[in-house]
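# Predicted model follows, preceded by the sequence.
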Amino acid sequence: MKRCLLFNLFVMIFNMALGQHYKYIDSSKVMGLKSYQQEIKEHPDSRLVEIKKYIPEIVLDIRYATTNNFTHHRMYPQARAFARLPVVMALKDVEADLKTRGLGLKIYDAYRPYTITEKFYEVTPDTNFVADPRKGSKHNRGCAIDLSLVDLKTGKELDMPTGFDGFSRKAGANYPDLPQQKIVNRELLKSVMQAHGFKVIATEWWHYDFNGWANYPLLDIPFSAI
């Protein structure tokens, strides 16, 4: 307990020294680069890793590295996807499971720096579909993945209730008034993800949180520093 308190105090002092300020949250609750580097020295298994390096066959469609997203702006400098190592190892099991069914995963988003969460909220302050920056996002912890299913033979996405970031009631994880095949595809994704340690959120069929997310702090680390 003392060690934890001292570490949190160190993070707060370090962020204050940097002049690191956020509009919606106390800076001590968001881990910057130096604090993160110290953390992974002590706990290397908690580090952020690039998903493609561990699962080469996974498909990436990183929308926030393009203008094809709800902000209509390029939010990421690179089309890359990162997550905490245990999250990526669980995704590797998901991909292997799906492969036996002739399917694979397509990722739209994974780790997201905290400052991007602030920007999303300022574009669309609807916390049904964007994270409340006063709390932060599981994406900021490296413990959330936005994804869908693809057919390995055709490379095409399976038909889902809405497109990615389809901000409507139809995007709900249990919305019932849909064509049967869309429900079947959504439920297949849900069952496989849940079997390997993920939980879908109620408002977005594509968003899955890793069950151990509470063990990881919010991060504001640029992709270039990972």
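Nice, thanks for sending it over. Numbering: from 1, shown residues only.
# okay, CA-based contacts and neighbour counts for the rest of this
OK.
# ranges for the helices of the chain?
Counting by DSSP state H, one finds helices in the chain at the ranges 2-18, 33-42, 51-54, 85-99, 114-123, 180-195.
# and the closest residue to residue 105 other than its chain neighbours, how many neighbours does it have?
The shortest distance from residue 105 to any non-neighbouring residue, by C-alpha to C-alpha, 6 or more residues apart in numbering, is to residue 149 (4.8 Å). By the criterion of other C-alpha atoms under 10 Å, residue 149 has 24 neighbours.
# and the helices of the chain, which is most packed in?
Highest mean neighbour count among the helices of the chain (mean count of other C-alpha atoms under 10 Å): helix 85-99, with a mean of 19.
# So which elements touch that helix?
For helix 85-99, the packing partners by 3 or more C-alpha pairs under 8 Å, 6 or more residues apart in numbering; DSSP states H and E come out as strand 48-50, helix 51-54, strand 103-109, helix 180-195.
# wait, which of those is closest to residue 132?
In terms of C-alpha to C-alpha, the element of the helices and strands packed on helix 85-99 nearest to residue 132 is strand 103-109, at 17.3 Å.
# So which residues make contact with the closest one?
Applying C-alpha atoms under 8 Å, 6 or more residues apart in numbering, the contact partners of strand 103-109 are 58-64, 81, 95, 98, 145-152, 157, 164.
# Among the residues you listed, name the buried ones.
58-60, 62-64, 81, 95, 98, 145-152, 164 (16 or more other C-alpha atoms under 10 Å).
# Need the helices of the chain in CSV (columns: distance to residue 129).
Shown next, in CSV, are the helices of the chain (distance: least, C-alpha to C-alpha, whole Å):
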stretch, distance to residue 129
helix 2-18, 29
helix 33-42, 28
helix 51-54, 24
helix 85-99, 22
helix 114-123, 9
helix 180-195, 18
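# Below is structure B, check it against A:
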Amino acid sequence: MMRMRGPAPALRALIALAVAGAALVAAAPPAARAVSEPKAPEEFVALSSVDPTILHEMRYTAAHNFVGEPIDGYHRPVCIVTRPTARALRKAQRTLLRRGHSLKVYDCYRPQRAVDHFVRWAEDLGDERMKKEFYPQVDKSRLFADGYIAAKSGHSRGSTVDLTLVPLPAVKTRPYVPGEPLVPCHAPQSERFPDNSADMGTGFDCFDTLSHTEDPRIQGVQRANRQLLKDTLAGVGFVNLPEEWWHFTHKPELFPDTYFDFPVSRRSLS
């Protein structure tokens, strides 16, 4: 009887490797699933889909802000707000266009993870890379006590916006270069970082009492610009935060008690 030969040594080695590989695959844990991000309720929209003429300079998507880096949750430079807020902004924009101005938004809906990022930054007293521009006269240890940073933000409810006026035709704002020399946000407009907005007396997100909408030291054209912004928005249902000339909330809010955490991205919208 003829005796069957086993596989050649090289073939036996390949078989052994295949068996071992199969065992490793079988023993490996299942691949991690992609994290599913929360979605916005259907009442939220991109502002540009309601009024494409309103200008955008979404500061927290990039590094030109008081933290000095892109903020958690801002995946794209898109302004997301509740539908009534967007419609009210469209009405305000129509009024302002007739007066030779446009609205420009700096921030709109803000996810809770972004607010958490602000809190972590504020607790790190050693990180003062943007102090010279955004809080030159405020000790960083005072940011919570003075109300500049908080654990919750009305922006996370979807009806609050930070915005300004831009004279038309709008001049393009140059890009911020990380590490460039900083100028205090309360300096004369000609000295501050070039922004195409109307002169409001301070830059956006200036942690200073000069940012109070009715601060008596703000007079002339600067006061007139603040008043035009405030009056126009009040006429369509917005209420100004007295400590920040740029901060407005549309009333009544659709979600007065809910703080959302879906990311700022068109993918978040229904």
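That came through, no problem. Model, not experiment: these values are computed from the prediction.
# Fetch the TM-score of the aligned pair.
TM-score of the superposed chains, computed with TM-score structural alignment, normalised by the length of the first structure, equals 0.76; 183 aligned residues with a C-alpha RMSD of 1.7 Å.
# Same list, the helices and strands packed on helix 85-99 of the first structure, but as CSV with distance to residue 126 of the first structure please.
Below are these laid out as CSV (distance: least, C-alpha to C-alpha, whole Å):
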stretch, distance to residue 126 of the first structure
strand 48-50, 28
helix 51-54, 29
strand 103-109, 19
helix 180-195, 24
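# just to revisit the earlier point, so which of the buried ones among the contacts of strand 103-109 of the first structure belong to strands?
59-60, 145-151 (DSSP state E).
# closest one to residue 213 of the first structure among the helices of the first structure?
Using C-alpha to C-alpha, those put helix 85-99 closest to residue 213 of the first structure, at 9.0 Å.
# Pull the distance from the closest one to the chain's centre.
Distance, stretch centre to chain centre, for helix 85-99 of the first structure: 14 Å (C-alpha atoms, centre = their mean, to the nearest Å).
# That helix aligns to what range in the second structure?
Aligned using TM-score structural alignment, helix 85-99 of the first structure spans residues 83-97 in the second structure.
# what's near enough to touch the aligned residue in the first structure for residue 47 of the second structure?
Aligned counterpart of residue 47 of the second structure in the first structure: residue 51 (TM-score structural alignment). By C-alpha under 8 Å, 6+ apart, residue 51 of the first structure lies in contact with 81-83, 88.
# what do you get for residue 226 of the second structure?
200, 213, 245.
# Just put these in TSV and tack on neighbour count.
Output for the contacts of residue 226 of the second structure, formatted as TSV (neighbours: other C-alpha atoms under 10 Å):
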residue	neighbour count
200	26
213	22
245	28
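# And the residues you listed, which is closest to residue 20 of the second structure?
Closest to residue 20 of the second structure out of the contacts of residue 226 of the second structure is residue 245 (67.6 Å), distances taken as C-alpha to C-alpha.
# Which position in the first structure pairs with that closest one?
Residue 245 of the second structure maps onto residue 205 in the first structure, by TM-score structural alignment.
# Make sure its match is actually in contact with residue 172.
Yes: if you go by C-alpha atoms under 8 Å, residue 205 of the first structure and residue 172 touch, sitting 5.8 Å apart.
# Could you check how many residues crowd around residue 155 of the first structure?
13.
# whoops, residue 84 of the first structure was the one
Residue 84 of the first structure has 23 nearby residues by other C-alpha under 10 Å.
# I'd like to know which of the helices of the first structure is closest to residue 73 of the first structure.
Residue 73 of the first structure lies closest to helix 114-123 among these, at 10.5 Å (C-alpha to C-alpha).
# so where is the longest helix seen in the second structure in the first structure?
Longest helix in the second structure by number of residues (criterion: DSSP H): helix 9-27. Using TM-score structural alignment, helix 9-27 of the second structure corresponds to no residues of the first structure.
# any idea how far that helix is from the chain center?
The answer for helix 9-27 of the second structure is 52 Å, by C-alpha atoms, centre = their mean.
# ok, now stretch 191-198 of the first structure?
With C-alpha atoms, centre = their mean, you get 15 Å for stretch 191-198 of the first structure.
# Residues touching it, excluding its own?
Everything outside stretch 191-198 of the first structure that qualifies as a contact, by C-alpha under 8 Å, 6+ apart, is 90-91, 93-94, 97-98, 199-200, 208-211.
# please redo it, this time with the cut-off set to 10 Å
Stretch 191-198 of the first structure is contacted by residues 87, 89-95, 97-98, 143-145, 187-188, 190, 199-200, 207-213 when judged by C-alpha atoms under 10 Å, 6 or more residues apart in numbering.
# What of stretch 218-226 of the first structure?
In contact with stretch 218-226 of the first structure (C-alpha under 10 Å, 6+ apart) are residues 28-37, 47-50, 76-82, 111-117, 135-143.
# just the buried members of these?
Of the contacts of stretch 218-226 of the first structure, these count as buried by 16+ other C-alpha under 10 Å: 28-32, 35-37, 47-50, 76, 80-82, 111-117, 136-143.
# Next, work out how far apart residue 7 of the first structure and residue 38 of the first structure are.
10 Å (C-alpha to C-alpha, to the nearest Å).
# Same check on residue 64 of the first structure?
Distance from residue 64 of the first structure to residue 38 of the first structure, by C-alpha to C-alpha: 29 Å.
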